[in-house]
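Engineer: Here you go, sequence then predicted model.
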Amino acid sequence: MYFDQFGNVLACCINTIQTLGSYPAQNLSEIWSGESARKLRAALAAGDFSLGCHDCHSSISSGNFNAVNAMFDQQVLDTPHQWVVENPPLPDDQRDPWPRMLEFALSTRCNLTCTMCSGYFSSAIRKAEGLEPLPEVYGDEFVTELRPFLEHVTDVRFYGGEPFLAPVNFAILDVLCEVNPSCKVSITTNGTIWNQRVQQIVEVLKPTIVVSIDGFTTEGFESIRVGASREKVFANLQQFSRVEGCKVSLAVCAMRQNVYEIPDLVRFANSNSLHLGFNVVRYPQDHSLSSATAEELTEAIAIWEELLQEQWSLEAPLLSQPGQENLRRVESILSEARGWLAATADQTSGIVIRSSSASAAQDRRRDWLELIAGLAGTSYDSDAALREDAFQLELSRLLSEFDLRVAPQDRALRLALGVAELCDHELGPVEVERFHLFAAAIDAAAVAPRISLMAGLPPALIAQGVINLDPDVLASRLDSFFPPERNHP
């Protein structure tokens, strides 16, 4: 179970379509055994990715298997030996009644204003924007209810905000130290905090510390992770590494702004035998490689291919086992970049990819053009559905027509009801009301830029999300994934 900052309980951080439940409206046992969870399990068992698992489906289709976060069967193989000794496996005919993995993104407390982030994940950004902090849903009662789950869990992961700034995270970590110190713990941190309290937790639980580092040079690092000192973070990286049993790895957000930084980050990780993973930035669109031009993608592919050729030529011990795994992750993201490049043109020579990735992108563009053209009462150029650059131009033209032909006060509702028509069943009164809430969540003056951001997802998938998402958090989730433009520091 993945607990987000709004009280939503999800199967993973990406799938906000098929939420499992909401805390504190439901207790944890109800959420884990509820109807929504059963539906999602049944769909995935049947190979059906339609209940919000679009991101994993996209990565699988493009061959980027390392980006598939839901490979829980492989993650169980990494279970600490001591935990297995203390918790022998059940017979094959018995199902484990407890979740094996718990993921916590409980608080948005953060001391950085990273350029790809938003105020829905960083309190520092909200402060810079003159907004009040988001209310914190989780407290002592949550930790008490969570305790039996913590006694049985195999794998616990903490995200942020910055996890080492949130008291609720320390409360959970203290319980783990008491009842389940041999479980696998991972903490994703921005690396800015090292103190006695952190050191005590690390020495007992011996977690994997995942340090988010998106640039290698001082300029590259500090221009993205605004508010962090490159020197201090790399020094703290060494502090974590010195704790016996503590494993340190790096997490890199791959995006348009750090294409040139990635080779040096990989070299640094390989030379220090550190595992390195990539998070592919999808939003905001101006950071996403999937929205990059053909020229940008061609250059990125060439840079990463050169890196792979250089690093694979090294022999052991110069290329360690972590280094080999890191290069395979580069190969995976390279495969995905080739898919994005192929999707920008009618034909791509010399590149072999799974055609489903480009085909799905074309279907998505065509669906959006048909939707907006219909709402504007006009037609669209069908050729524009084939290439990303032409699609953006055609979408902008249609949005201008939409603005001219639809009164400002009617735009949001017109869009919401247009999306509603894409549902594969007749909507009931409750579902219709949700689309009215969806319209209310979109400021009329911001409809056009919202659509431009949403166009990275199929419109039918957004319709699914409106039906399934808790109405109380609809507006905040909308801003979280499709944020209003903000001026980056």
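Structural biologist: Okay, I see it. Residues are numbered from 1 along each chain as shown.
Engineer: C-alpha only now, for contacts and for neighbours.
Structural biologist: Fine.
Engineer: What residues sit buried inside stretch 211-229?
Structural biologist: Residues of stretch 211-229 classed as buried: 211-216, 220-225, 228 (neighbour count, 16 or more other Cα atoms under 10 Å).
Engineer: Sorry, wrong one. I was asking about stretch 304-314.
Structural biologist: Within stretch 304-314, judged by 16+ other Cα under 10 Å, the buried ones are 304, 305, 307, 308, 311.
Engineer: returning to that earlier point: just the ones in strands from the buried residues of stretch 211-229, please.
Structural biologist: With strands defined by DSSP state E, the entries of the buried residues of stretch 211-229 inside them are 211, 212.
Engineer: Grab the two from the buried residues of stretch 211-229 that are most spread out in space.
Structural biologist: Greatest spatial distance among the buried residues of stretch 211-229 (Cα to Cα): 211 and 223, at 17.0 Å.
Engineer: where's stretch 126-141 relative to the chain centroid, distance-wise?
Structural biologist: Computed by Cα atoms, centre = their mean, to the nearest Å, the chain-centroid distance of stretch 126-141 equals 20 Å.
Engineer: how much space between residue 341 and residue 59?
Structural biologist: If you measure residue 341 against residue 59 using Cα to Cα, to the nearest Å, the figure is 15 Å.
Engineer: do residue 288 as well
Structural biologist: Distance check for residue 288 against residue 59: by Cα to Cα, it reads 15 Å.
Engineer: With residue 151 instead?
Structural biologist: The spacing between residue 151 and residue 59, counted by Cα to Cα, is 34 Å.
Engineer: Pasting the second one now:
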Amino acid sequence: MLIDTYGRVATDLRVSLTDRCNLRCTYCMPEEGLQWLAKPDLLTDDEIVRMVRIGVTDLGVKDVRFTGGEPLLRPGLVGIIERVAALEPRPRISLTTNGIGLGRTASALRDAGLNRVNVSLDTLRPDVFQAMTRRKRHQDVIAGLEAARAAGLTPVKVNAVLMRGVNDDEAPELLRWAVENGYELRFIEQMPLDAQHGWQRGDMVTAEEILDSLRTRFTLTPEPNGARGSAPAERWLVDGGPARVGVIASVTRPFCRACDRTRLTADGQVRDCLFARTESDLRAPLRSGATDAEIAALWKTAMWGKKAGSGLDDPSFLQPDRPMSAIGG
């Protein structure tokens, strides 16, 4: 098992397939983009599948989520999912995406073995979408969500980040739209993972503010038996259910004590925390002939030293050098 000194066991593996993205969200990266990883630095499809296989068969990983950057930009994505779905025991497989390419790939991803998707959409207004992402692709995301729903990649979850003075007035309308379309909406507090390091706590729309806004239009009831456990979202029934809404309050209501995640970057680094400032290289031993057992041992060592928490509440907190696009969610 991937256990740490606090007794937490990592059974959820987040795998970044690329650091590239076809959007330029203002809370993530500058308009000109970033210096992307060179292709030789990226894990190959075979290397990714091998790392996932070691996680699943040797280290107790039960859930595999593919992320980016934007994972739909990875040419071998369908084949990777198909091979991971063939593992024994079979993990649950999900994908976090901006949804732009889902309209043409949702059915193929389902056929390959993908179980469900999380799609990022922060606004229902095309002009606000363009301002936030610096791209005119709003309708493509809507079409991608519809394709995912039609393909049965359910529950289709929608991730939304609210920014003060930009889209923070949209929470009730986003929830109304999600309920009407059968999507499960999750609001995420803006986190200090932008490449520009411009995040300010005072600018962040908090979970309490989001909930207060939603309650102006909806009755929210805590989900029965809804102890969050290792799940990042606290969830509420909307107007008695069955629709639900979640809030991921990584900053104001951290869930570090029950964290069950381990992360693999696109260039083969293991990260024990989204906000870690250190990482452990598994690409070098992978390419120098290490056995599965040796890689598993290195992975265990990397996770053993995981800190008690993210440190976001510590005045000395420093953002990780890598932005979200290079870490994977």
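Structural biologist: Nice, thanks for sending it over. Quick caveat, the model's predicted, so the values are computed rather than measured.
Engineer: Number of residues surrounding residue 284 of structure 2?
Structural biologist: For residue 284 of structure 2, the tally of surrounding residues (other Cα atoms under 10 Å) stands at 12.
Engineer: wait, I meant residue 342 of structure 1
Structural biologist: Counted with other Cα under 10 Å, the burial measure for residue 342 of structure 1 works out to 25 neighbours.
Engineer: Make sure it is actually in contact with residue 356.
Structural biologist: No. Contact status for residue 342 of structure 1 versus residue 356: not in contact, 10.9 Å apart, counting by Cα atoms under 8 Å.
Engineer: where do the strands sit along structure 1?
Structural biologist: Counting by DSSP E, structure 1 has strands at residues 2-3, 8-10, 21-22, 101-104, 155-158, 184-189, 208-212, 247-254, 275-280.
Engineer: For residue 480 of structure 1, find the nearest of those.
Structural biologist: Ranked by Cα to Cα, the member of the strands of structure 1 that lies closest to residue 480 of structure 1 is strand 8-10, at 13.3 Å.
Engineer: which strands and helices sit next to that closest one?
Structural biologist: Using 3 or more Cα pairs under 8 Å, 6 or more residues apart in numbering; DSSP states H and E as the contact criterion, the secondary-structure elements in contact with strand 8-10 of structure 1 are strand 2-3, strand 21-22.
Engineer: how about a cut-off of 10 Å?
Structural biologist: In terms of contacts (3 or more Cα pairs under 10 Å, 6 or more residues apart in numbering; DSSP states H and E), strand 8-10 of structure 1 is packed against strand 2-3, strand 21-22, helix 28-32, strand 101-104.
Engineer: Give me the distance from it to the chain's centre.
Structural biologist: In terms of Cα atoms, centre = their mean, the centre of strand 8-10 of structure 1 is set 14 Å apart from its chain centre.
Engineer: how about that strand, aligned to which bit of structure 2?
Structural biologist: Under TM-score structural alignment, strand 8-10 of structure 1 has no counterpart anywhere in structure 2.
Engineer: about what we covered before: of residue 341 and residue 59 of structure 1, who's got more company?
Structural biologist: Between residue 341 of structure 1 and residue 59, counting by other Cα under 10 Å, residue 341 is the more crowded of the two (27 against 21).
Engineer: Tell me which residue of structure 2 matches up with that one.
Structural biologist: Using TM-score structural alignment, residue 341 of structure 1 pairs with nothing in structure 2.
Engineer: do the one 10 residues further on as well
Structural biologist: For residue 351 of structure 1, there is no aligned residue in structure 2 (criterion: TM-score structural alignment).
Engineer: Ends of stretch 158-174 of structure 2, what's the gap?
Structural biologist: By Cα to Cα, the extent of stretch 158-174 of structure 2 from end to end equals 10 Å.
Engineer: With distance to residue 167 of structure 1 as extra columns, can I get the strands of structure 1 in TSV?
Structural biologist: Formatted as TSV, the strands of structure 1 follow (distance: least, Cα to Cα, whole Å):
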stretch	distance to residue 167 of structure 1
strand 2-3	16
strand 8-10	19
strand 21-22	21
strand 101-104	13
strand 155-158	12
strand 184-189	14
strand 208-212	18
strand 247-254	23
strand 275-280	26
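Engineer: can you tell me which of those strands comes nearest to residue 429 of structure 1?
Structural biologist: Comparison of these against residue 429 of structure 1 by Cα to Cα identifies strand 21-22 as nearest, at 21.1 Å.
Engineer: Onto which residues of structure 2 does the closest one map?
Structural biologist: Under TM-score structural alignment, the alignment places strand 21-22 of structure 1 onto no residue of structure 2.
Engineer: same check, this time on stretch 271-281 of structure 1
Structural biologist: Correspondence between stretch 271-281 of structure 1 and structure 2 is established over residues 180-190, with TM-score structural alignment as the criterion.
Engineer: mind listing what's buried in stretch 255-273 of structure 1?
Structural biologist: Within stretch 255-273 of structure 1, the residues that qualify as buried by neighbour count (16+ other Cα under 10 Å) are 255-263, 265-267, 269-270, 273.
Engineer: now, which of those residues sits nearest residue 86 of structure 1?
Structural biologist: Checking the buried residues of stretch 255-273 of structure 1 against residue 86 of structure 1 by Cα to Cα gives residue 273 as the nearest, at 30.1 Å.
Engineer: these two touch, right, the closest one and residue 249?
Structural biologist: Yes. Counting by Cα atoms under 10 Å, residue 249 is a contact partner of residue 273 of structure 1 at 9.1 Å.
Engineer: Closest one to residue 438 of structure 1 out of the buried residues of stretch 304-314 of structure 1, please.
Structural biologist: residue 304 (40.9 Å).
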